[in-house]
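*Asks:* Next input, structure requested:
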Amino acid sequence: MGVEGAVAGTSPAIDTSKPHPARMYDYFLGGKDNYEVDQEAAERFIRAAPEVRLAVRANRRFMHRAVRYVVAEGGVRQILDIGTGLPTEPNVHQIARAVAPGTRVAYVDNDPIVSAHSRSLLDDDDQTSVVLADLRDPRSVLDHPDVRRVIDFDQPVALLLVAVLHFVTEEEDPDAVVATLLDALPAGSHLVLSHATVDIHDDAREDAVNVYKNATATMNPRGRARVLSFFGDLALAEPGLVLVPDWRPDEPAPHGAPPIGIYGGVARKS
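*Replies:* Sure thing, here's the model as predicted:
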């Protein structure tokens, strides 16, 4: 997750020498916007953690439910989605606008291929923006003119950090990253966060996690208490921080489904 290209107007080259988490995620979802290096790494991950395809789909369904919640029940009409990944329909703006037409969305990712694909789909939509910037430099996100074009930070915002914060190491200070972002948001804003964990697997999925050591960002799964700490003093919506299939499910889990090692929660800034 490098900061290259975070400045408006730059056009960084797409690096295909190392797997990128966004492109691996696309492969897990069955997408085609990935390269051989991503596919090989993803297949190694699948061998070590066979439930990963079910997990990423469960995570995406959590995101769908959470977006509907913050728009319908939270009254939010603008969303800052950081670490958006490659476009997969329905995407955040489509989910939100099915509830409240006109909801504005700023998509942020640090992979140039994500930016290119998203821009090609959304160029004619003046209520969305696509920004190439890095979560680990939160001020570059908050101050980006294309974020400011669609997001009014005087009004409530839903901040989406969905399956992205586990790519920030402790040395990169994820607490400061989240705090900087939340400090910029007014009361009535919401945080939607999901995060990988190895709490539920006896082998800690060590072989799977190690696949990311050769990627553009390492994976750093965290325990429930550590993930919960990112919410600070925000008020968590029921049922609190739970595994993503258990967050306000709209259908029962399939019988015999494997455990999904991703926590998810939604909280409001009061």
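
*Asks:* okay, CA-based contacts and neighbour counts for the rest of this
*Replies:* Fine.

*Asks:* got the contact list for residue 45?
*Replies:* Residues near residue 45 by CA atoms under 8 Å, 6 or more residues apart in numbering: 52, 207-209, 211.

*Asks:* and what of residue 215?
*Replies:* 18-21.

*Asks:* rerun at 7 Å
*Replies:* 18-20 (CA atoms under 7 Å, 6 or more residues apart in numbering).

*Asks:* In contact with the closest residue in space to it that isn't next to it in sequence: list those residues for me.
*Replies:* Sequence neighbours aside, residue 19 is the residue nearest to residue 215 in space, at 4.7 Å (criterion: CA to CA, 6 or more residues apart in numbering). Contact partners of residue 19, counting by CA under 7 Å, 6+ apart, are 37-38, 41, 215-216.

*Asks:* got the buried residues for the longest helix along the chain?
*Replies:* Looking across the chain with DSSP state H, the single longest helix is helix 52-72. Neighbour-count burial for helix 52-72 flags 52-56, 58-64, 66-71 (criterion: 16 or more other CA atoms under 10 Å).

*Asks:* Kindly report the same for stretch 72-92.
*Replies:* Those buried within stretch 72-92 under the rule 16+ other CA under 10 Å are 74-87, 92.

*Asks:* Could you single out the nearest of those residues to residue 141?
*Replies:* Residue 141 has its nearest neighbour among the buried residues of stretch 72-92 in residue 82, at 8.5 Å by CA to CA.

*Asks:* just checking, residue 263 touches residue 243?
*Replies:* Yes. Counting by CA atoms under 7 Å, residue 263 does reach residue 243; the two are 4.3 Å apart.

*Asks:* quick one: which of those two has more around it?
*Replies:* Using other CA atoms under 10 Å as the criterion, residue 263 and residue 243 rank with residue 263 on top: 27 against 23.

*Asks:* where's that one, which helix or strand?
*Replies:* strand 262-268 (DSSP states H and E).

*Asks:* Please apply the same query to residue 23.
*Replies:* Using DSSP H and E, the element containing residue 23 is helix 21-28.

*Asks:* Need the residues that contact that helix.
*Replies:* Helix 21-28 is contacted by residues 33-34, 38-39, 42, 53, 85-86 when judged by CA under 7 Å, 6+ apart.

*Asks:* another one to check against the first:
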Amino acid sequence: MTTDTPHPPQIDTSKAHPARVYDWLLGGKDNYPVDEAVGAQLPPEARDAARQNRQFMHRAAAWLAAQGIDQFLDIGTGIPTEPNLHQIVQRITAGAKVVYTDNDPIVLRHAEALLISRPEGATDYIQADVRQPDAILERARAVLDFDRPIALSLIALMHFVPDDQDAHGIVRNLVATLPPGSYLVLSHAASDLFPELAQQVTAEYAKGGIRLGFRTRPEVTRFFDGLTLLDPGLVTAPEWFKTTPAPAPEGSGIYTGVARIP
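*Replies:* Here you go, the predicted structure:
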């Protein structure tokens, strides 16, 4: 386990951060009053969405590992909540390599303790923002072999990148660096499934200084342009499953999908 910590930035406890609000929604304790203030004003469905996101990640990562994928680039890692992605995939493929990336300094504090690989595999942690793809890719190449398939994981991340920050272009450029046979795993908050709830969530995050860019189904589908979207297609989080038993049906405002890079 290595971390990019030459001069770790200080944690700003005066402003809410998406990773810490997400931690609060999952019932974690690695957040501050400013984060709780945002989370506490969100509708109860926000907690469900956080749980559904996490469960989708578990199912998708396990399925990909079972298909032989042993390299993962997880951007927007969030505060580690066990089981983490590397624990999921290394149960199936002990030698799997996982590179985690997040832009919240608090994640860095937990990385060395909670993102520890099995001896056969490897984990790395990069302090960076998805809007800095070149920095992420440069560091990731030290761990991952970009001549072999890689799973790019963007879980509940891109709706924190509004359209004026070129969210679709960022994903397109990241995908373009991956070899054929790689995968894109993405979940994204919907603006059109429960519009009133989406507007409420967007407004509460905005009060905490966090901009959101929830998107419609066609807009989320664009992230997969040029890729082979796997069955069951672009569906809500509880509807995405492969070999595991079907999750219990429930409403969800989260789109999810897994696509193969031709």
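
*Asks:* Can you calculate the TM-score here?
*Replies:* After superposition, the two chains reach a TM-score of 0.92 (TM-score structural alignment, normalised by the length of structure 2), with 257 aligned residues with a CA RMSD of 1.9 Å.

*Asks:* ok so, going back, in helices only, show me the contacts of helix 21-28 of structure 1.
*Replies:* Those of the contacts of helix 21-28 of structure 1 lying in helices (DSSP H): 38-39, 42, 53.

*Asks:* need those residues in CSV with distance to residue 153 of structure 1, can you?
*Replies:* Formatted as CSV, those follow (distance: CA to CA, whole Å):
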residue, distance to residue 153 of structure 1
38, 36
39, 39
42, 37
53, 36
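
*Asks:* Out of those residues, the closest to residue 126 of structure 1 would be?
*Replies:* residue 38 (32.1 Å).

*Asks:* what's the distance between the closest one and residue 151 of structure 1?
*Replies:* Between residue 38 of structure 1 and residue 151 of structure 1 the distance is 33 Å, computed by CA to CA, to the nearest Å.

*Asks:* Which residue is the nearest non-sequential neighbour of residue 244 of structure 2?
*Replies:* residue 59 (7.5 Å).

*Asks:* And that neighbour? What does it align with in structure 1?
*Replies:* In structure 1, residue 59 of structure 2 lines up with residue 65, judged by TM-score structural alignment.

*Asks:* go on, residue 177 of structure 2?
*Replies:* Match for residue 177 of structure 2 (TM-score structural alignment): residue 184.

*Asks:* for residue 203 of structure 2, same thing?
*Replies:* Residue 203 of structure 2 maps onto residue 210 in structure 1 when the alignment is built from TM-score structural alignment.

*Asks:* what's the spacing between the helix or strand where its match lies and its chain's center?
*Replies:* Assessed by DSSP H and E, residue 210 of structure 1 sits inside helix 206-211. Computed by CA atoms, centre = their mean, to the nearest Å, the chain-centroid distance of helix 206-211 of structure 1 equals 20 Å.

*Asks:* ditto for stretch 15-32 of structure 2
*Replies:* Worked out by CA atoms, centre = their mean, stretch 15-32 of structure 2 lies 15 Å from the chain centre.

*Asks:* What is the corresponding segment of structure 1 for it?
*Replies:* Stretch 15-32 of structure 2 maps onto residues 18-35 of structure 1, going by TM-score structural alignment.

*Asks:* Can you get me the start-to-end distance on the matching stretch?
*Replies:* For stretch 18-35 of structure 1, the first-to-last residue distance is 10 Å (CA to CA).

*Asks:* In that stretch, which residues are buried?
*Replies:* 18-29, 33-35.

*Asks:* still on that earlier bit, out of the contacts of residue 19 of structure 1, which is most surrounded?
*Replies:* For the contacts of residue 19 of structure 1, the largest number of neighbours (other CA under 10 Å) sits with residue 38, at 23 neighbours.

*Asks:* what ranges do the strands span in the stretch 51-200 of structure 1?
*Replies:* All strands of the stretch 51-200 of structure 1, identified by DSSP state E, counting those that start in this stretch, fall at 78-82, 104-109, 128-132, 158-162, 190-196.

*Asks:* what's the closest of the contacts of helix 21-28 of structure 1 to residue 162 of structure 1?
*Replies:* Residue 162 of structure 1 has its nearest neighbour among these in residue 85, at 9.7 Å by CA to CA.

*Asks:* Now which residue in structure 2 aligns to that closest one?
*Replies:* Match for residue 85 of structure 1 (TM-score structural alignment): residue 78.

*Asks:* do residue 154 of structure 1 as well
*Replies:* In structure 2, residue 154 of structure 1 lands on residue 147 (TM-score structural alignment).

*Asks:* which residues touch that match?
*Replies:* residue 179.

*Asks:* quick one, what contacts the residue nearest to the spatial centre of structure 2?
*Replies:* When CA atoms, centre = their mean is applied to structure 2, the residue found nearest the centroid is residue 155 (2.4 Å). Residues counted as contacts of residue 155 of structure 2 (CA under 7 Å, 6+ apart) are 76, 186-187.
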